[in-house]
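A.B. asks: let's see this in three dimensions:
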Amino acid sequence: MINKKVKSKNNFFWIYIIILTIFLCIFLFKYSFSNPIKIDQDTFFNILIKGKIQKIIVKHKEIVHVYLNKEFLPPYHYKNFLKNHRKFLNPSLQYEFEIGDLQFFQKKFEDYKRKYKLNTLIDFKNQQDYTITKFFFDYGIFLLLLIIFWIFIFRKIGSSGSGPGGQIFNIGKSRAKLFNENDNVKITFKNVAGLEGAKEEVQEIVEFLKSPKKYTKLGGTIPKGALLMGPPGTGKTLLAKAVAGEAQVPFFSLSGSDFVEMFVGVGASRVRDLFEKAKEKSPCIIFIDEIDAIGRARGKNNIAGSNDERENTLNQLLTEMDGFGTQTNVIVLAATNRSDILDKALLRPGRFDRTILVETPELNERKEIFKVHLKKLVLSKTVDIDFLARQTPGFSGADIANICNESALIAARKNRSKIQHQDFLDAIDRIIGGLEKKNKIIKPHEKKRIAYHEAGHAAISWLLEYASPLVKVTIVPRGKSLGSAWYLPEERQLTTPEQMKDEICALLAGRGAEEIIFNNVSTGALNDLERVTKQVQSMVVIFGLNEKVGNISYYDSTGQNEYSFSKPYSEKTAQTIDEEIFKIITEQYNRAKYLLNKNKDKLSMLANELLEKEVIFREDLKKIFGDRPFSDNENGIDNVLKIVNNNYLS
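C.D. replies: Next up, the predicted model:
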């Protein structure tokens, strides 16, 4: 059926092309060869005295058309026709010329007739001599071309509209897709794992419409809207699909960009049409994905006097959601990952009564998400779901789905019958670090420097209490990095300055190891320095974790100062902030060097192990350094900083 439809559309397309080509050829043929040859009066009288002219017609007292006798016409071969531009409709019309004084020309013409005894006729026409046929050939072809062209354009535009056979006049109609109980939507709340709090609130919205009396009998009203907010890939659209699968009411689904059009007024018209259809199907749910496409805060970067189509669309949406005559059982469900830029009028109660935060899943939630995606995979008994969940902190549901799919591809690439645990680890490495580049050529002295750099990270993360425990270290290039280390970070809801400083110290340990062993540093610590700088800046400027700057935060959660070029603090405070950032980084860098000097032999053993095996794991680190010594306060922050200050800062 699909092929037949496509073939039919293609046939119509070629028919239009053929018709347009034929009419265009006729038009060009007619107008290219319809003009007679222009001559002057002297040439005319030279032709006249030879007796070749049958008649002349004087039009509008200024233009003379010259018609030759048939015996003097050239042969009608197509080459001569194209060469001499002869008249297409009247072959005897060959020449034309202009006259100045009609009376003088007429007297001269009569004198020549008498002198040379000619029978040439003269006629005068001062009115338009168009017939229906002549009018058609002069203007009708152009009009037909124009009409056919516009029909073709209308059909092309209409074919992109909603529904079969749509025309350009439907451009203001809503493009929302309707789901109802007759549609087989396979995604339900059973397919949504982890997001228990968000799922509970969304389920309640469905219950509002299924049994409204349960909630209104005590005097309450049904919420008019709910906004799903959260990072990309956390499951906002999946929740909406589950609502469409579970709800026994009509469900309209569309994107915020479906309202956007180049024509003025189209967005507002589509909003009106959407809510009119929804009111007819009431009770129902409208889902607008990526609502920030039309919901941005008004008044920013707007040129005075200009017509902002996006603002008109937003104004219409605000009116439809909470204006006069909106007492209908229509609930608006929307999703966005840019809630900070939404207009305040859109977020107020009465429009979006509920704000549902969809965050990245926690440890137990990641386990549930893994179980959902692993159901369709052929797994071996070695797969440890608990370890995979611990190994993926900060991963969204979409990231976990990608890991499961990537592991299946890796196992298939290795011709395995089942997906093993190592395939999942390789998939995580592939997604986090990029593709492994085993064939990349690295010089021996560079490889040695990389080994000591990564060994420095691994050693300090093992020696410090709050640094993330190591999983594995490799010096095989992957993505843009020449070496990398994988850790198993502890999931915290709150972070103390001591924990942040341990993490900073571990990040600076790579450069510290280079300085200790090679007495110089390289550019390999770029990513480490970038992360360290941002983390220390957040300690001082955002979280208020610095004594000298004080309990002050310059973070703007509203986003109002996003485009501001001025700092929210004075130059003196800026200098203090810079000094404190430099002080913290210097202290932790010297702390890392102190611990590495103290364990220099073990650092060299670890680096040599890396050079030999290229990849080492937690067990290899434990053999060299023993159990983690953070129970002993020797390496605690206070004691180490005191020694560091005495040795390095004096």
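A.B. asks: for the rest of this, base every contact and every neighbour count on C-alpha atoms.
C.D. replies: OK.
A.B. asks: in this structure, which helix is the longest?
C.D. replies: Scanning the chain for the helix with the most residues, using DSSP state H, yields helix 2-33.
A.B. asks: for that one, packing partners?
C.D. replies: Judged by 3 or more CA pairs under 8 Å, 6 or more residues apart in numbering; DSSP states H and E, helix 2-33 is in contact with helix 141-159.
A.B. asks: immediately after the longest helix of the chain, which helix or strand?
C.D. replies: As assigned by DSSP states H and E, the chain's next helix or strand after helix 2-33 is strand 37-38.
A.B. asks: how far is the helix or strand just after that next one from where the chain is centred?
C.D. replies: Where DSSP H and E defines the elements, the next helix or strand beyond strand 37-38 is helix 41-48. With CA atoms, centre = their mean, to the nearest Å as the basis, helix 41-48 stands 73 Å off its chain's centre.
A.B. asks: got it, and stretch 372-391?
C.D. replies: Counting by CA atoms, centre = their mean, stretch 372-391 comes out at 32 Å from the chain centroid.
A.B. asks: which residues are contacting it?
C.D. replies: Applying CA atoms under 8 Å, 6 or more residues apart in numbering, the external contacts of stretch 372-391 come out as 191, 193, 363-364, 366-367, 370-371, 401, 404, 408, 417-421, 424-425, 487-488.
A.B. asks: just the buried residues of those.
C.D. replies: 193, 363, 366-367, 370, 401, 404, 408, 419-421, 424-425, 487-488 (16 or more other CA atoms under 10 Å).
A.B. asks: tell me where the stretch 201-350 of the chain has helices.
C.D. replies: Secondary structure of the stretch 201-350 of the chain (DSSP state H, counting those that start in this stretch): helices located at 213-216, 236-246, 266-280, 309-321, 344-347.
A.B. asks: next up, for comparison:
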Amino acid sequence: MNDNQNNNEKQGRRIPNIPKKPQKGSKFNIFWVYAAIIIAIIAAQFLFTTDGGKEVTYQKFEQQMLLKGDVQKVVAYKSDDLVRVEVYIKKDSLKKPTYDPYKGNSTFNVNNASGPVVFFNAGTMDGLDKQLADSQKDLPANQPRILAEKTSRSNPLASWFLSIILPVLLLIGFWIFMMRRMGGGAGGGGQIFSIGKSKATLFDKESQVNITFNDVAGLEEAKTEVMEIVDFLKNPKKYTDLGGKIPKGALLVGSPGTGKTLLAKAVAGEAQVPFFSLSGSDFVEMFVGVGASRVRDLFKQAKDKSPCIIFIDEIDAIGRARGKNGVMGGNDERENTLNQLLVEMDGFGTNTHVIILAATNRADVLDKALLRAGRFDRQIYVDLPDVIERKQIFEVHIAPLKKSEELDTEFLAKQTPGFSGADIANVCNEAALIAARKNKSSVDKQDFLDAVDRIVGGLEKKNKIITPSEKRAIAIHEAGHATVSWLLEHAAPLVKVTIVPRGQSLGAAWYLPEERLIVRPHQMLDEMCATMGGRAAEKVMFDTISTGALSDLEKVNKQARAMVTIYGLNDKLGNITYYDSSGQNEYNFSKPYSEDTALTIDKEISALIEGQYQRAIQLLEENKDKLIQLADILIEKEVLFKDDLEVIFGKRLFENQGESGNPGHIKPVEA
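C.D. replies: Here you go, the predicted model:
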């Protein structure tokens, strides 16, 4: 990226200035308020507590002060579990040298006798009275006796602080805390006052993501499109000089797991412009008008930081076609959000140098106004990777693993047709876990094959209790699949067959079909016949059938219905389809054909399925001995591979299939 930037500068191209991220000051913390309140309370204890002078013993008080006649008064009050006695000295007596050591010990000025000079502690009030009486019983009759003045001592300043100031401080602290909580500040939480603000995460020069286009394997055409969008923003003059306009937006469309979000992350990592990332559901809230407000705030931030890119993941959360929910009750809030998004993307206002990227796997439900030119100018289809792209994806995900040297990524790519990028990442991770479970020092080929089996078929259940009769029925069923698929030209080549329960299946036959761009009727019929081979084998061997062929029937029914109602491959109905690619059929309660046509469709579907079922029975009757031989070996070994079938049936006559390097999806067939 730095090299590209230097080249652009040499060629005199203008690179837009990227706004610097503002430096954040120190954030306010509510605990500062709590600390201030605690400090104030401690200070009040020191500042507002009266100093009672210097502590002395009762004997010293008696000999040096009381019997000398220097005491003006004594004040006694309860302090904790003791009685505190403060001694006040006559003003004239304070001039004696005896009291020099006590001067300055009171918070009050001892020179004017306004405060106690010394204090001592007594046990009880009654005990104090008795002590004073005993000490003064021998005094001359004309000398006045000193009696203890009893009082309840409390500091008025401290009381005022604790009763008035402290509650006010607590209320202020609580108010600041709640305001910051509701404002979505340091406390997080409610966001009542900022609920209309955009939730977009900003990635700019200082908070760049680490993913680049080098981390995105395959998707070459899609990468070319999005790299051009990045180039639009980095070198706009190159295009505007020719009179071209920068596109408003691009929509990434594809199956789940194909790398749409990863591609957007790579754009964020490569682009030298601010990148706003959020999900379509971030606009949705329980309050009315919030979605539209967040859209306005998002584009306001984008304009302030333009040139920039906005990425909205799963845009179908707010971009569904309007007016389709009239019967069931419409979602006006979602439609208002979509209306605001349409206006911001291409309305009277202009959003110069703001490009919108969006991703969805439900492009068929999006509003047509959202997809028109001027809003999303281009749609980028992110398809499932082919065998070459799967090899590149494997190389990316295998790189962090400790793999064996003889591991062939091309073989792995051929063994995982129909897998998305997310599936391949899962396979690599599962292979590493399986190797670790087996205490291996590296991940080898068999670990990856086991990982594919684990992901596609489910977890092995070797301890599942199966009776011998059930085991033989399952073996016959799976042997029927293997036999019919081996004998038919256009059936998918068999990889292995097993009667080990896996997931919800009691057994499975694993195939490696071709990747076909178009499929002809005889190819679909061969696949249907192979799928019905399991039930046909049960009929041939036991003259009865079981419930184990549920998934087979479901698959065949879908194929037959597609031939009749979608692809127009039925001679009786002719060249007609009842499929609506716009997705609007799901909102209609009536079928797009008459009752007579519905009866014809049902009959044709049944005829297709029954025809292939009888065809499978005929094939198995002709090869019944080989079927029994295959089932017996399967019961003994539990897992058979292609080589084992060649021993029984001989070399397959249709080996050109599957050798093209474009095998199809491996599909388990339930017993």
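A.B. asks: mind checking the TM-score on these two?
C.D. replies: The TM-score (TM-score structural alignment, normalised by the length of the first structure) is 0.73; 502 aligned residues with a CA RMSD of 2.9 Å.
A.B. asks: restricted to strands, list the contacts of stretch 372-391 of the first structure.
C.D. replies: Using DSSP state E, the members of the contacts of stretch 372-391 of the first structure that fall in strands are residue 487.
A.B. asks: right, and the helices of the stretch 201-350 of the first structure - which one's nearest residue 97 of the first structure?
C.D. replies: helix 266-280 (55.9 Å; CA to CA).
A.B. asks: start and end residues in the second structure for the closest one, please.
C.D. replies: Across the second structure, the stretch matching helix 266-280 of the first structure (TM-score structural alignment) is residues 290-304.
A.B. asks: do the same with stretch 410-422 of the first structure
C.D. replies: Under TM-score structural alignment, stretch 410-422 of the first structure corresponds to residues 434-446 of the second structure.
A.B. asks: run a quick neighbour tally on residue 333 of the first structure.
C.D. replies: 24 (other CA atoms under 10 Å).
A.B. asks: can you check residue 541 of the first structure too?
C.D. replies: 20.
A.B. asks: what lines up with it in the second structure?
C.D. replies: That one, residue 541 of the first structure, aligns with residue 565 by TM-score structural alignment.
A.B. asks: ok, its match touching residue 577?
C.D. replies: Yes: under the criterion of CA atoms under 8 Å, residue 565 of the second structure is in contact with residue 577, at a separation of 5.3 Å.
A.B. asks: distance of residue 121 of the second structure relative to residue 73 of the second structure?
C.D. replies: Remark: distance between residue 121 of the second structure and residue 73 of the second structure (CA to CA, to the nearest Å) = 15 Å.
A.B. asks: scratch that, residue 208 of the second structure is what I was asking about
C.D. replies: As judged by CA to CA, residue 208 of the second structure and residue 73 of the second structure stand 79 Å apart.
A.B. asks: if we can go back for a sec, select, out of the helices of the stretch 201-350 of the first structure, the one closest to residue 581 of the first structure.
C.D. replies: Closest to residue 581 of the first structure of the helices of the stretch 201-350 of the first structure is helix 344-347 (CA to CA; 35.8 Å).
A.B. asks: show me which positions of the helix or strand just after the closest one end up buried.
C.D. replies: From helix 344-347 of the first structure onward toward the C-terminus, using DSSP H and E, the following helix or strand is strand 354-357. For strand 354-357 of the first structure, the neighbour count (16+ other CA under 10 Å) marks 354-356 as buried.
A.B. asks: what range does strand 354-357 of the first structure cover in the second structure?
C.D. replies: Using TM-score structural alignment, strand 354-357 of the first structure corresponds to residues 378-381 of the second structure.
A.B. asks: thinking again about what came up before, return the set of buried residues in the longest helix of the first structure.
C.D. replies: For helix 2-33 of the first structure, a neighbour-count test (16+ other CA under 10 Å) marks 20, 23-24, 27, 30, 33 as buried.
A.B. asks: between these, which is nearest residue 447 of the first structure?
C.D. replies: When the buried residues of helix 2-33 of the first structure are compared against residue 447 of the first structure (criterion: CA to CA), the nearest one is residue 20, at 69.0 Å.
A.B. asks: show me what the closest one aligns to in the second structure.
C.D. replies: In the second structure, no residue is paired with residue 20 of the first structure, using TM-score structural alignment.
A.B. asks: for the aligned partner of residue 250 of the first structure in the second structure, give me its contacts.
C.D. replies: Using TM-score structural alignment, the partner of residue 250 of the first structure in the second structure is residue 274. Applying CA under 8 Å, 6+ apart, we find residue 274 of the second structure in contact with 18, 202-205, 305-309.
A.B. asks: one more time with 6 Å, if that's ok
C.D. replies: With contact taken as CA atoms under 6 Å, 6 or more residues apart in numbering, residue 274 of the second structure is in contact with 203-204, 308.
A.B. asks: most surrounded residue in these?
C.D. replies: Going by other CA under 10 Å, residue 308 tops the contacts of residue 274 of the second structure with 25 neighbours.
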